[in-house]
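Peer 1: Let me see the structure of the following:
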Amino acid sequence: MDDTLRIDTSRDALDRDMIHAFLAEQAYWCRGIPRATVERAIEGSLCFGGYLDGRQVAFARVVTDGATFGYLADVFVLPAYRGQGHSKTLMAAVMAHSQLQGLRRFSLATLDAHALYAGFGFTAPARPQSLMEKLDPDIYTRQPGRP
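Peer 2: Coordinates of the predicted model:
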C-alpha cells in the first residue's frame, strides 16, 4: 500500500459521488448543496483530486481566469485520512500548478485551517476595507420559496 497522495487534475478521474456526499453532508460551508450545483462548480473550476491506492480521499478546486485571480474553494481530506500530511501535499500541488502562477490575487475563506494556508503564504487581507461580499450562508438549507 502506497501512502503517498497522488494528485490528478483530470475532471474525469474525480469521484463526484464522494465529493458531493462530503460537501452536502459534512462541509460546514455548503451543507445541503445540490448535486447539480457541485457539478457546475466542478465544470467551472480547476480541480485537484487526491488519490491513495486509486481511491479519491481529497479534493480542492480553484476558480480562476488563469492570469490575474484565483479563489480556492472546497478543500478537504476525508476524515479517515486526516493527520497524515495529505492536506499539505494537496496544497503544494495547487500552489505549484502552472495556471496559478503570477496571480495578482489568490484568495480563500476558512474558519479553521488558517495555519495550513499560512504555510503557503496566505494572510489576512492587507486592505479588508476594500473587500466586499454578498453572502447567503443558508442558501442550500433554506426551504424552497423562502427568502
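
Peer 1: alpha carbons only for contacts and neighbour counts from here, please
Peer 2: Will do.

Peer 1: Which residue ranges of this structure form helices?
Peer 2: Here the chain has its helices, by DSSP state H, at 16-25, 35-43, 86-96, 114-118.

Peer 1: Give the buried residues for the longest one.
Peer 2: Of the residues in helix 86-96, 86-87, 90-91, 93-94 count as buried by neighbour count, 16 or more other C-alpha atoms under 10 Å.

Peer 1: Looking at those residues, which is nearest residue 14?
Peer 2: residue 90 (14.3 Å; C-alpha to C-alpha).

Peer 1: for comparison, sequence B:
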Amino acid sequence: MQAGELTISSRIDDLDLDLVYTFLSQETPWARGMPRATFKRAVAGSLCFGGFVDGKQMAFARLVTDEATFAYLCDVFVLPAYRGQGYASALMKHIFASPSLVTLRRIMLVTTDARHLYAPHGFTSLENPERYMELHRPDVYKEAAE
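Peer 2: Sure, this is the predicted structure:
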C-alpha cells in the first residue's frame, strides 16, 4: 500500500468515535472491554487527535492534560493496514508541536512495545522511577460490565 497524505484534526466532530471505540475496546490490551460510557467520558475530558488518509480515520491519540504543565499520552494507535508508513511518527510530531502542548513541562506515557516510536520525540525511561507510584485496577472494565 502506498502512503497517502496524512491530515490531522483535534476537532471532536471530525473524529470517527465509533471506529476509535471499537478498535480500543476490541483490539487493544489496555482498553479491551472498556464500557462505551467510560470511553465517552475519557474523550470528553481529553485532547484528542485523529489521523486521516483519503478522508478515512486511521489513527488516534489522546492526551489527558491541563494544557499548562502536564499531559499523559494514551490510547495511541494506527490501524494495522496503515502501519509502517510513518503515520505514527507524523502524528506525534504534530501533537508535540501543538500550541497548547509545546510548553508543557512533562508529558508521560506507558508503552509495552513502542519505545522505538516515542524515543525520537524525546521520550526516555523515567529518570527517577522510585518517585512514581500508581494505583492500578486492571479489572475495572470487567467490573463495570457486571
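
Peer 1: hmm, back to that, let me have the helices of structure 1 in a markdown table, extended by distance to residue 125 of structure 1.
Peer 2: Shown next, in a markdown table, are those (distance: least, C-alpha to C-alpha, whole Å):
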| stretch | distance to residue 125 of structure 1 |
| --- | --- |
| helix 16-25 | 26 |
| helix 35-43 | 25 |
| helix 86-96 | 18 |
| helix 114-118 | 12 |
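
Peer 1: Quick one: closest of the ones you listed to residue 54 of structure 1.
Peer 2: helix 16-25 (13.5 Å).

Peer 1: which residues are in contact with the closest one?
Peer 2: Identification of contacts with helix 16-25 of structure 1 by C-alpha atoms under 8 Å, 6 or more residues apart in numbering yields 30-35, 38-39, 59, 74, 78.

Peer 1: Spell out for me the PyMOL command that would select the buried members of those.
Peer 2: In PyMOL syntax, the buried subset of the contacts of helix 16-25 of structure 1 is picked out as below (16+ other C-alpha under 10 Å):
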select buried, resi 30+31+32+33+35+38+59+74
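
Peer 1: count of residues packed around the nearest residue to residue 4 of structure 2 once chain neighbours are set aside?
Peer 2: Excluding the flanking residues, the one nearest residue 4 of structure 2 by C-alpha to C-alpha, 6 or more residues apart in numbering is residue 53, at 5.8 Å. Neighbour count of residue 53 of structure 2, defined by other C-alpha atoms under 10 Å: 16.
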